[in-house]
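Engineer: Attaching a predicted model along with its sequence, questions to come.
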Amino acid sequence: CFTSCCRKLELYLYPYDVLRLKNSLGIQSAEFMHRHTRIASGSHPFFPAVMLNMRDNADRTCPFLGPEGCMVYKDRPSACRTYPLERAVEKRAGKHGMVVHYFMTHHDYCKGHLEQRQYTVEKWERDQFLHEYNLMNDCWAEVDAFFATNPWQGEGAAGPRQQLAFMVCYNLDEFRRYASRHNLLKLFRMDRDRRRRIERDDAELLRFGFNWLQFVLGDRPTLQPR
């Protein structure tokens, strides 16, 4: 990483990106969202997107860029890991399976293009530890495709249902408290090991949250009620 691309970014953050970054910084989801993000228009009109705020300086540098490089390198967002590739997932609501597309981008300021080592897509993803990110982002693509069907039942943008969905996706610490208050895990059939993982692991909680949203908002069989 030569840090040349860590400036003037229009960087979208997915739910798993926020999870990794807030844990890396040791702060709650709500604090991370307040300090480092802004709301923007998404790929469809029924759910907003989240973007990373740049610093208010001449170069509009990434807030996590330090003198020696990326300060959250181990937990940097998926877009940073994937670059110079771009990964697009085609998922249509109501249809099974996904189609993944890759695009190569080239910017003159990127010194990585001058390197001699060659990669296949598979090798690059292994090198950048993208497996878990891709799995979580594919889950998110399915949920976002579900949101594109406008499951808010006439409430419109920022109604109670959409606010609930936004909490699950981007304020995971609050969702954990919500799940505890409402005993959500006890409402569904799952083995003890899975329940324990959800209680202890943020990524497992996010997966559960994705399934729960589709169950409660769309009556989809993503969970088994008791």
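Structural biologist: Structure received.

Engineer: C-alpha only now, for contacts and for neighbours.
Structural biologist: OK.

Engineer: My guess is residue 22 contacts residue 29. True?
Structural biologist: Yes: Residue 22 is within contact range of residue 29, at 5.9 Å (criterion: C-alpha atoms under 8 Å).

Engineer: Okay, buried residues for the one helix or strand residue 35 maps to please.
Structural biologist: Using DSSP states H and E, residue 35 sits in helix 29-36. Residues of helix 29-36 classed as buried: 29, 32, 33, 36 (neighbour count, 16 or more other C-alpha atoms under 10 Å).

Engineer: how about the strands in the protein?
Structural biologist: 12-13, 37-40, 49-52, 65-66, 69-70, 85-90, 99-104 (DSSP state E).

Engineer: circling back: can I get the buried residues of helix 29-36 in JSON lines with distance to residue 61?
Structural biologist: Listed next are the buried residues of helix 29-36 as JSON lines, based on distance: C-alpha to C-alpha, whole Å:
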{"residue": "29", "distance to residue 61": "22"}
{"residue": "32", "distance to residue 61": "17"}
{"residue": "33", "distance to residue 61": "18"}
{"residue": "36", "distance to residue 61": "12"}
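
Engineer: for comparison:
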Amino acid sequence: MSNTPRTPGDDDDDYYIDEEELAASTYVPAEPDLQLEVFDAVRGEGGTPVNPVRLDAEDTFRFRCHKGVSCWNQCCHGADITLTPYDILRLSKHFEVRPAQFLAEYTVPATFDKSNLPVAKLKMGGTDGKGACAFVTDDGCSVYAARPATCRYYPLGVVSMKMKDAESKEDFNFIVTEPHCKGHDEDQVQNVGAYKAEQQVTDNERVDRGWIDILMKMASWSTMGGPMGKAPSLATRKMFFMATADVDAFRNFVLNTRFLESYEIAPEAVDIIKTDDEALLLLGYDWLKAVLFNEPTLTLKEHVLQQAIAKARTEMGAA
């Protein structure tokens, strides 16, 4: 499929999924133990050395990045940076543009490994994508206050893990050691918890949690050949990208299709999502979880549910 960012006003009916069919479908398979690396190296060339030792908040590591280090700005060339939904919002606000315009100018379409779902990656310079990041200057990052989560965490990687019988997911960190990075040779000892606080990753962890949950669930399906043995459909991929990357297209979908006629959404919540992009992202996660995994994150209105049941009974030959 093409992940090319869409602009508001495109034919959003392309995204519409029959809510009756969704209500009658239950896709949730048994989940295996699953470990998903959400943020790892900035170079996507495979074989990147990582320290597999789990790091908790109180653990320490040696690292310092500053203009005097010999590798200054090297990590900003040919970087492999997947943007999270919150990254896209924050960078769009930095440039005072809407997400669709930011996506068109600064990103390239990609697929998140294991989940087979579309994501946006930061565009690098050069015909081969090995050139400089558009935001790097001699003095460092020109969008430092709005920099992506991958850059904030570095040199920490992030693993999100769920054991088969566990009720909740668990995140932990590990050290990424890449040959180009000399920050590991510096004398400064960092505390994991304090480093993450300094890098201000709290908002990413809060807003992007639902996105990570969906990627994990789809990755677990992939290990078993997908729901009912199938890979994510074109419709699934399109609606995932719309809801997690292009908030204006998703807002148009929510407000100008049968969405609000199908789901129980409080009037005050509708008023909020008309202008609040973060709230709209959270609604998008709930919608995707309900549609894809039959999770009770959104409630179908009674008449929609009854229509779905009636349709299913008819198709099964029941009276």
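Structural biologist: Thanks, I have the structure now. Just so you know, these numbers come straight off a predicted model, no measurement behind them.

Engineer: And the TM-score between them?
Structural biologist: After superposition, the two chains reach a TM-score (TM-score structural alignment, normalised by the length of the first structure) of 0.83; 224 aligned residues with a C-alpha RMSD of 2.9 Å.

Engineer: Where does the helix holding residue 35 of the first structure end up in the second structure?
Structural biologist: Counting by TM-score structural alignment, helix 29-36 of the first structure pairs with residues 99-106 of the second structure.

Engineer: Average offset of the matching stretch relative to the first structure?
Structural biologist: When the first structure is overlaid, stretch 99-106 of the second structure sits 2.1 Å from its aligned residues on average, using mean C-alpha distance after the TM-score superposition for the first structure.

Engineer: List the single closest residue to residue 138 of the second structure in space, sequence neighbours excluded.
Structural biologist: Using C-alpha to C-alpha, 6 or more residues apart in numbering and skipping residues adjacent in sequence, the residue nearest residue 138 of the second structure is residue 73, 7.7 Å away.

Engineer: Contacts only, for the one you found.
Structural biologist: Residues in contact with residue 73 of the second structure (C-alpha atoms under 8 Å, 6 or more residues apart in numbering) are 136, 138, 140.

Engineer: just the buried members of these?
Structural biologist: Here, 16+ other C-alpha under 10 Å leaves residue 136 buried among the contacts of residue 73 of the second structure.

Engineer: a markdown table please, covering the contacts of residue 73 of the second structure and showing distance to residue 200 of the second structure.
Structural biologist: Below are the contacts of residue 73 of the second structure laid out as a markdown table (distance: C-alpha to C-alpha, whole Å):
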| residue | distance to residue 200 of the second structure |
| --- | --- |
| 136 | 20 |
| 138 | 23 |
| 140 | 18 |
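
Engineer: quick one: which of the contacts of residue 73 of the second structure is nearest to residue 264 of the second structure?
Structural biologist: Nearest to residue 264 of the second structure, judged by C-alpha to C-alpha, of those is residue 136 at 45.4 Å.

Engineer: now the closest one, nearest residue through space, not along the chain?
Structural biologist: residue 142 (5.9 Å).

Engineer: Am I right that residue 93 of the first structure is in contact with residue 150?
Structural biologist: No: at 10.9 Å, residue 93 of the first structure does not count as touching residue 150 under the criterion of C-alpha under 8 Å.

Engineer: More neighbours: those two, which one.
Structural biologist: residue 150 (19 against 14; other C-alpha atoms under 10 Å).

Engineer: what sits against the nearest residue to that one once chain neighbours are set aside?
Structural biologist: Using C-alpha to C-alpha, 6+ apart and skipping residues adjacent in sequence, the residue nearest residue 150 of the first structure is residue 46, 5.8 Å away. Shown in contact with residue 46 of the first structure (C-alpha under 8 Å, 6+ apart): 147, 148, 149, 150, 156, 157.

Engineer: again, but for residue 20 of the first structure
Structural biologist: With C-alpha under 8 Å, 6+ apart, residue 20 of the first structure has these contacts: 75, 76, 77.
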